[in-house]
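K.L.:
missing the sequence, but the structure's below:
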């Protein structure tokens, strides 16, 4: 159910009363096998909701499989990540995706919300009012240093709420769990893990990647201990 909020972008609100379990999942990047393993680990039922932080697509071996899985499941939602946006802008292509798949991707929201919770692909910019956030901000924000990408401080070092923001996009060696920010992109496609957060029980669930589909240097994984709240 969509509702108007301070963000001037596509937004979907989720009523938690409609679901038993609610799980928020990091970037799959075409790793359908890891998603299916995670669903088994969660013992996911039709009464449970899975929400992805975006980047279902590219880099991994089965983008079409991940899109088909999420698109066909009434208990799976996703925000639109920057890699989805690259497909929509024609900057990147995935041959297996159909025009109907791309239309479905274009209809995905930039923000999903639960009570006291926001889910975006990259995060929020604490320097900006909500109404000034663009889709690009929500899909790409990371470093607070001009023209930098992986140099601290990061947006989640400066953000102090009020909502807790769940995000992906920034590749982490392990999840970041803070009062107001939870980072879930633990680099499944790069051979690390796929991570889910149990929203009701405040617990992390991870599955190890079975293989590395794209190489990534160690310095491009952010360690939670490197980035300190300030």
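P.N.:
Yep, it's here. Source: prediction; values computed, not measured.
K.L.:
from here on, contacts and neighbour counts on C-alpha atoms
P.N.:
Fine.
K.L.:
spatially central residue for the protein, please.
P.N.:
In the chain, the centroid-proximal residue (Cα atoms, centre = their mean) is residue 53; its distance is 1.8 Å.
K.L.:
now do it against residue 82, distance only.
P.N.:
Distance of residue 53 to residue 82, given as Cα to Cα, to the nearest Å: 11 Å.
K.L.:
picking that back up, so the residue nearest to the centre of the chain makes contact with residue 25?
P.N.:
Yes: with contact defined as Cα atoms under 8 Å, residue 53 reaches residue 25; the gap is 6.2 Å.
K.L.:
can you name every helix or strand that the strand or helix carrying residue 84 contacts?
P.N.:
If you go by DSSP states H and E, residue 84 is part of helix 82-88. Other elements packing on helix 82-88 under the criterion 3 or more Cα pairs under 8 Å, 6 or more residues apart in numbering; DSSP states H and E are helix 99-106, helix 135-140.
K.L.:
residues making contact with that helix?
P.N.:
54-58, 92-94, 102, 105-106, 121, 136, 139-140 (Cα atoms under 8 Å, 6 or more residues apart in numbering).
K.L.:
switch to 6 Å and redo it
P.N.:
55, 92-93, 139 (Cα atoms under 6 Å, 6 or more residues apart in numbering).
K.L.:
most neighbours among those residues, please name it.
P.N.:
Using other Cα atoms under 10 Å as the neighbour test, the contacts of helix 82-88 are led by residue 139, with 28 neighbours.
K.L.:
next one: that one from residue 67, what distance?
P.N.:
The value you get for residue 139 to residue 67, if Cα to Cα is used, is 18 Å.
K.L.:
what residues does residue 7 make contact with?
P.N.:
Shown in contact with residue 7 (Cα under 6 Å, 6+ apart): 130-131.
K.L.:
let's see it at 10 Å
P.N.:
Residues near residue 7 by Cα atoms under 10 Å, 6 or more residues apart in numbering: 110-111, 129-135.
K.L.:
second structure for comparison follows:
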């Protein structure tokens, strides 16, 4: 599969120098070609949305709540697809928005590399997933699906790390501690992947997967308004063990 930046819904810049900010040169050679930048000052409002997982009805409700204008931007943290009832509908809806982009999630990655599949997938759908950046530089912030390992430099991370990183050390799984509890910046990282009962909002990390597909909520963060907007799931589409839904400690709760 192959795709271009035009496939992802907004004009994405291949990253270049920006004073005091991350650039593609700060990433590993494997990741750098998949890094893009958007300047949030080009938009009136900017919203970052958590894992949708095929929940089109909830996404429609959330977008109605956000009351988007033509000059607003919506950024998704990945995992638009799989597990929920309408993956194709979610992708179609995101692609129809005037200004929207998603980073690649681990579930898009599974489709790209043939580890999972969806019925009736077309070439344009595949190309759209393939064109998703792994990391999106959003002003002074960064959007990735999984997270970062606070023990390592950014250029020591591969694609798998940025899509899947959760705990320190990784083998701790859902027992933690979680990377965002150890991470001290300076770049603020927006992420999904780890299912939370409430969003994580701290100086250096914002976690937005509040488990919509598991009966939780679909959550957006208003970047310029510094607020959280969430809509409840219409129902539980898939069960999930309680131990795999994380309750953030008080200092991190949004």
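P.N.:
In hand now; what should we look at? Since this is a predicted model, take the numbers as computed values, not measurements.
K.L.:
before we move on, back to that, quick check, nearest of the contacts of helix 82-88 of structure 1 to residue 78 of structure 1?
P.N.:
Set against residue 78 of structure 1, the nearest of those by Cα to Cα is residue 55 (8.8 Å).
K.L.:
ranges for the helices of structure 2?
P.N.:
With DSSP state H, the ranges of helices along structure 2 come out as 56-66, 87-96, 106-112, 123-130, 159-164, 179-182.
K.L.:
looking at the ones you listed, which is closest to residue 215 of structure 2?
P.N.:
Closest approach to residue 215 of structure 2 among these is made by helix 56-66 (10.8 Å; Cα to Cα).
K.L.:
list the buried residues in the closest one.
P.N.:
Of all the residues in helix 56-66 of structure 2, those buried under the rule 16 or more other Cα atoms under 10 Å are 56, 58-59, 61-63, 66.
K.L.:
that helix against structure 1, how far on average?
P.N.:
When structure 1 is superposed, helix 56-66 of structure 2 averages 0.6 Å from its matched positions, counting by mean Cα distance after the TM-score superposition for structure 1.
K.L.:
trace residue 189 of structure 1 over to structure 2, please.
P.N.:
Matched across to structure 2, residue 189 of structure 1 falls on residue 213, judged by TM-score structural alignment.
K.L.:
my read is that its match contacts residue 240, right?
P.N.:
Yes: in this structure, residue 213 of structure 2 is within contact of residue 240 by Cα atoms under 10 Å, at 9.4 Å.
K.L.:
neighbour count winner among these two?
P.N.:
Remark: of residue 213 of structure 2 and residue 240, residue 213 carries more neighbours, 27 against 14, as counted by other Cα under 10 Å.
K.L.:
and the helices and strands packed on helix 82-88 of structure 1, which is most packed in?
P.N.:
Among these, helix 135-140 has the highest mean neighbour count (mean count of other Cα atoms under 10 Å), at a mean of 21.
K.L.:
for that one, which outside residues touch it?
P.N.:
Outside helix 135-140 of structure 1, the residues touching it (Cα under 10 Å, 6+ apart) are 7-10, 53-55, 79-85, 109-111, 119-125, 128, 149, 167-170.
K.L.:
turn the helices and strands packed on helix 82-88 of structure 1 into a markdown table, including distance to residue 175 of structure 1.
P.N.:
Formatted as a markdown table, the helices and strands packed on helix 82-88 of structure 1 follow (distance: least, Cα to Cα, whole Å):
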| stretch | distance to residue 175 of structure 1 |
| --- | --- |
| helix 99-106 | 26 |
| helix 135-140 | 18 |
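K.L.:
looking at those, which is nearest to residue 203 of structure 1?
P.N.:
Closest among those, once you apply Cα to Cα, is helix 135-140, at 24.7 Å.
K.L.:
contact partners for the counterpart of residue 42 of structure 2 in structure 1?
P.N.:
In structure 1, the residue paired with residue 42 of structure 2 is residue 18, using TM-score structural alignment. Applying Cα under 10 Å, 6+ apart to residue 18 of structure 1 gives the contacts 47-49.
K.L.:
run those past structure 2 and keep the common ones.
P.N.:
Retained in structure 2: 47-49, out of the contacts of residue 18 of structure 1 (criterion both residues aligned by TM-score structural alignment, their matches' Cα atoms under 10 Å).
K.L.:
tell me the most packed of these, by neighbour count.
P.N.:
residue 49 (22 neighbours).
K.L.:
ok, the equivalent of that one over in structure 2 to residue 138 of structure 2 distance?
P.N.:
Correspondence of residue 49 of structure 1 to structure 2, assessed by TM-score structural alignment: residue 73. Residue 73 of structure 2 sits 11 Å away from residue 138 of structure 2, taking Cα to Cα as the criterion.
K.L.:
and what of residue 59 of structure 2?
P.N.:
Using Cα to Cα, we find residue 59 of structure 2 at a distance of 22 Å from residue 138 of structure 2.
K.L.:
switch the buried residues of helix 56-66 of structure 2 over to JSON lines; also include distance to residue 236 of structure 2.
P.N.:
Converted to JSON lines, these look like this (distance: Cα to Cα, whole Å):
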{"residue": "56", "distance to residue 236 of structure 2": "14"}
{"residue": "58", "distance to residue 236 of structure 2": "12"}
{"residue": "59", "distance to residue 236 of structure 2": "15"}
{"residue": "61", "distance to residue 236 of structure 2": "16"}
{"residue": "62", "distance to residue 236 of structure 2": "17"}
{"residue": "63", "distance to residue 236 of structure 2": "20"}
{"residue": "66", "distance to residue 236 of structure 2": "23"}
